[in-house]
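Participant: fold the following.
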Amino acid sequence: MQKRLLAAARQLADATANMVDAAKGCASSPNDSEQQKRLRGASEDLRAATNIAASNALKKKLIRRLENAARRTASATTQLINASKNANKSNTNKTSEHQLTQQCQVLSAATVVAKHTSALCNACRLASSKTSNPVAKRHFVQSAKDVANSTANLVKAIKVLDQDFTEENRQRCAEAAKPLTDAVDELTTFASSPEFASMPAKISPEARKAQEPIVSAGKAMIDGACHMVTAAKQLAVNPKDPPIYQLYSNHSKSVSEAIKRLVSSIKDCAPGQRECDESIDKLNRSIRDLDQASLAAISQSLQQRTEKSLRGFQEQMIGSAREIHDLCSKVKDSAKAESENLGHRVTMMASYFGPLSDGAVGAALLIQNSKQQTHILDLTKTVAESALQFMYSCKEG
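Facilitator: Take a look at the predicted model:
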């Protein structure tokens, strides 16, 4: 999402720059048809870039319209069955007219029942797959079976009633509906228990505050681009009008500033940025500790430590290096496509560099050869510096 927003922002910035150049050219040569054509083309490019920047909002509106259309289609299907009642207007037999009306009502009700019981069975299967409680899982599966079987029996009774619309068949149809009603009531009672009650999604004040820079910058960018396109149209009609050109320049400047704010906000608010900064600070501290130990090794002023043996420090280094190696691919994947995991993984990775540098310094203190001391410290520093560059790359995305 972050990369798509940045790409849209860059495209809008390029379109804005092209529009400014075209407007300047049209202002300097107002009678040049090529300049006017270039201005119109730049205006269309800016409009297209604005639409791309707002595509997410447009997609949401389109989805809502499709959902509403689907609801209207389902409603119209039911109304179509009910509309068959109008056939009784041309029917002179009152007895058959009354029977036809009742049959239409039964078929309409059957359509509604079948539609909703199907959705209810699907919801039971979904709830069964989501819950970790084995008792609840079995209860949802059994409820789906009860609703499905009751619906099937009701449909059979309705078919019989449709073929022979008698009082006896109507009574059987009513009796077949009662098990379905009982199964639905039992499922409703079970699903309404506190264990399965859903909680409405809420955005915390902190989340709203974090969203505000991106939302306000994006809104300012789109509003400014719309005003800019309007001014460009007026400028194309009357390129010699200085006030319109000044208005266009003001809107162009506001769009450029909004784009800069949007790009900056996206980078600052991206997941894992704070954790990356903290990890970078930890790595810098480890590098400084290794530098100081290297200088002490060169001057042969390293003080020996006795809390561990040389083998103990080596095992500490090996264990930390192995954990860092295993986390490298996970951090890379998080930086590329799993930004929600980036903060946690870079924090874990940085936490192993303290023990790694401490083990290197401790091992160097117990090695008598100064060249070997410098060598082990330099190798550890190279690993830390490589990880530091890796952290910067992850932070930039």
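Participant: drop to CA atoms for contacts and neighbour counts, all remaining ones
Facilitator: OK.
Participant: and the helices in this protein?
Facilitator: 2-28, 33-53, 55-83, 94-130, 134-163, 167-191, 205-237, 242-269, 273-298, 310-337, 342-351, 353-365, 370-396 (DSSP state H).
Participant: so which of the ones you listed is the most surrounded?
Facilitator: helix 353-365 (a mean of 24; mean count of other Cα atoms under 10 Å).
Participant: quick one, it and helix 310-337 angle?
Facilitator: 150 degrees (axes from the mean of the first three to the mean of the last three Cα atoms, to 10 degrees).
Participant: contacts for helix 353-365, please.
Facilitator: 282-283, 286-287, 289-290, 293, 302-305, 310, 313-314, 316-317, 320-321, 372-374, 376-377, 380-381, 384 (Cα atoms under 8 Å, 6 or more residues apart in numbering).
Participant: swap in stretch 57-76?
Facilitator: Against stretch 57-76 from outside (Cα under 8 Å, 6+ apart): no residues.
Participant: centre of the chain to that stretch, how far?
Facilitator: 21 Å (Cα atoms, centre = their mean, to the nearest Å).
Participant: do the same with stretch 59-77
Facilitator: 22 Å.
Participant: now do stretch 371-388
Facilitator: That offset, for stretch 371-388, works out to 41 Å (Cα atoms, centre = their mean).
Participant: another one to check against the first:
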Amino acid sequence: MNFEFSEEQNLLKDSVDRAFAKSYGFERRMQVLGSAPGWSREAWTQMADLGLLGLPFAAGDGGFDGGPVETMIVMEAIGRALALEPYAQTVVLAGAVLRHGASAALRAHLVPQVAEGRLVLAFAHGETQARWALSDVATRAVRVDGGYRLTGRKVLVVAGGIADRLVVSARTAGGRTEAQGIGLFLVDPASAGVSVTAYATHDGRRAADIGLDDVFVADADVIGDPAGAFPVIARAVGEAIAALCAEAVGAMDEALAMTVDYLKTRTQFGVTIGSFQALQHRAADMFVALEQARSMALYAVMSVAEPDAVRRAAALSAAKVQIGISGRFIGQQAIQLHGGIGMTMEYKVGHLFKRLTMIDKEFGDVDHHLACLGEGPGLLEAS
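Facilitator: Here you go, the predicted structure:
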């Protein structure tokens, strides 16, 4: 199997890496982090100008026909820069819902707006009782003349407080945990009956809890089958997991690079601390953990197009487990090898560890995905 990038992919990687290195340094990120919105409209526009916001969409819908590998390249750069803009939420996650579930007419209406940076989307799916069970949806959608009325509450909606539109899951039929009977609805957060409670997350991003009190959604804003959206949700979340794995690899790569540079420059007892063999061994262990994570991130990227849902889920769970283990180890080692400076909020390495910690929790932590692998056919059997 060929793991080499094509010429076009290498050009994309060089372009994206240069753009983030030039315009999204750590000082710039700290300014964005401290701003009221918590993200930069200017940076979002720059991503649009580079074609990144339309990357995974089909050219016929207004995109650039990119695939999972191209998304991985962008997400690694986002991980290294710790970019705060809602790329994963709008382009990857909600974008996958549009690509796999929306009608041609709805895609034609929404995708160009996303690609041009005029529309921010957020996927409102998680609920208090559900934890990470994708089919556990208590929010209800009742059929009325001309559309549906939604009632319920969504929690931890990343970018929910800044989104122009919310992609909301709600149950039109069946019991609370059944996969069948779930629909997807496009909701304007300014609609009557919608309440948005925004807050900052542990890593500085913005999220929100969304209240829905008899919110009307017209038929034109129903995404796909109003009772058969679960496969679309599972597919979209799978693509988001692969993208998060790539982002984590970028953050781990940056943490290791910063740590090695620090070991080469920090002096103690008249010599650089990188000359101490014990610290060299710890840096080598970090490198091994990074390469393990990188391999599994590639595996996740290759698995998102797997048509068999069981095999796809097993591969993504395995990748998420390794990403969580490697991220925790590399983050801890980076903090410890930096000493006191690693604990300060004025230094990037601590922010990298925070982001890696949050990535582990998104869409299921290590324990959750180990349980998924244990309850399922197992990675070897699934493959």
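Participant: and the TM-score between them?
Facilitator: With the length set by TM-score structural alignment, normalised by the length of structure 2, the two chains reach a TM-score of 0.26; 149 aligned residues with a Cα RMSD of 6.2 Å.
Participant: pretty sure Arg312 of structure 2 sits against Tyr299.
Facilitator: No - counting by Cα atoms under 8 Å, no contact exists between Arg312 of structure 2 and Tyr299, whose distance comes to 10.3 Å.
Participant: out of these two, which sits in the busier spot?
Facilitator: Neighbour count, other Cα atoms under 10 Å: between Arg312 of structure 2 and Tyr299, Arg312 has more, with 22 against 17.
Participant: quickly find the element holding the more buried one.
Facilitator: Taking DSSP states H and E as the definition, Arg312 of structure 2 sits inside helix 309-338.
Participant: and after that helix, which helix or strand comes next?
Facilitator: Following helix 309-338 of structure 2 in sequence, per DSSP H and E, is helix 348-361.
Participant: next SSE after that next one?
Facilitator: helix 366-375.
Participant: for that next one, which outside residues touch it?
Facilitator: Contacts of helix 366-375 of structure 2 (Cα under 8 Å, 6+ apart): 314, 317-318, 320-322, 324-325, 360, 379.
Participant: okay if I get those residues as CSV plus neighbour count?
Facilitator: Below are the contacts of helix 366-375 of structure 2 laid out as CSV (neighbours: other Cα atoms under 10 Å):
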residue, neighbour count
Ala314, 26
Ser317, 27
Ala318, 21
Lys320, 31
Val321, 23
Gln322, 24
Gly324, 24
Ile325, 16
Asp360, 23
Leu379, 18
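Participant: quick check: the farthest pair among those?
Facilitator: Asp360 and Leu379 (19.7 Å; Cα to Cα).
Participant: which stretches of the stretch 151-300 of structure 2 form strands?
Facilitator: 165-171, 182-187, 194-200, 206-218, 222-223, 267-268, 271-272 (DSSP state E, counting those that start in this stretch).
Participant: in CSV, list those strands along with distance to Ala248 of structure 2.
Facilitator: Listed next are those as CSV, based on distance: least, Cα to Cα, whole Å:
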stretch, distance to Ala248 of structure 2
strand 165-171, 25
strand 182-187, 28
strand 194-200, 20
strand 206-218, 18
strand 222-223, 30
strand 267-268, 30
strand 271-272, 29
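Participant: mind checking those for the one nearest to Val157 of structure 2?
Facilitator: strand 206-218 (5.1 Å).
Participant: how far off strand 194-200 does the closest one point, in degrees?
Facilitator: Using the same axes, to 10 degrees: strand 206-218 of structure 2 against strand 194-200 is 170 degrees.
Participant: in strand 206-218 of structure 2, what's buried?
Facilitator: 206-212, 214-218 (16 or more other Cα atoms under 10 Å).
Participant: try stretch 290-310 of structure 2
Facilitator: 290-294, 296-304, 309.
Participant: again, but for stretch 330-341 of structure 2
Facilitator: For stretch 330-341 of structure 2, by 16+ other Cα under 10 Å, it's 330-331, 333-335, 337-338.
Participant: of those residues, just say which sits nearest to Phe185 of structure 2.
Facilitator: Gly331 (38.2 Å).
Participant: ok, for that closest one, nearest residue in space, not its chain neighbours?
Facilitator: Phe353 (4.8 Å; Cα to Cα, 6 or more residues apart in numbering).
Participant: contacting residues around the one you found?
Facilitator: Per Cα under 8 Å, 6+ apart, neighbours of Phe353 of structure 2: 327-328, 331-332.
Participant: ok, it to Asp17 of structure 2 distance?
Facilitator: 21 Å (Cα to Cα, to the nearest Å).
Participant: same deal with His281 of structure 2?
Facilitator: From His281 of structure 2 to Asp17 of structure 2 the distance is 29 Å (Cα to Cα).
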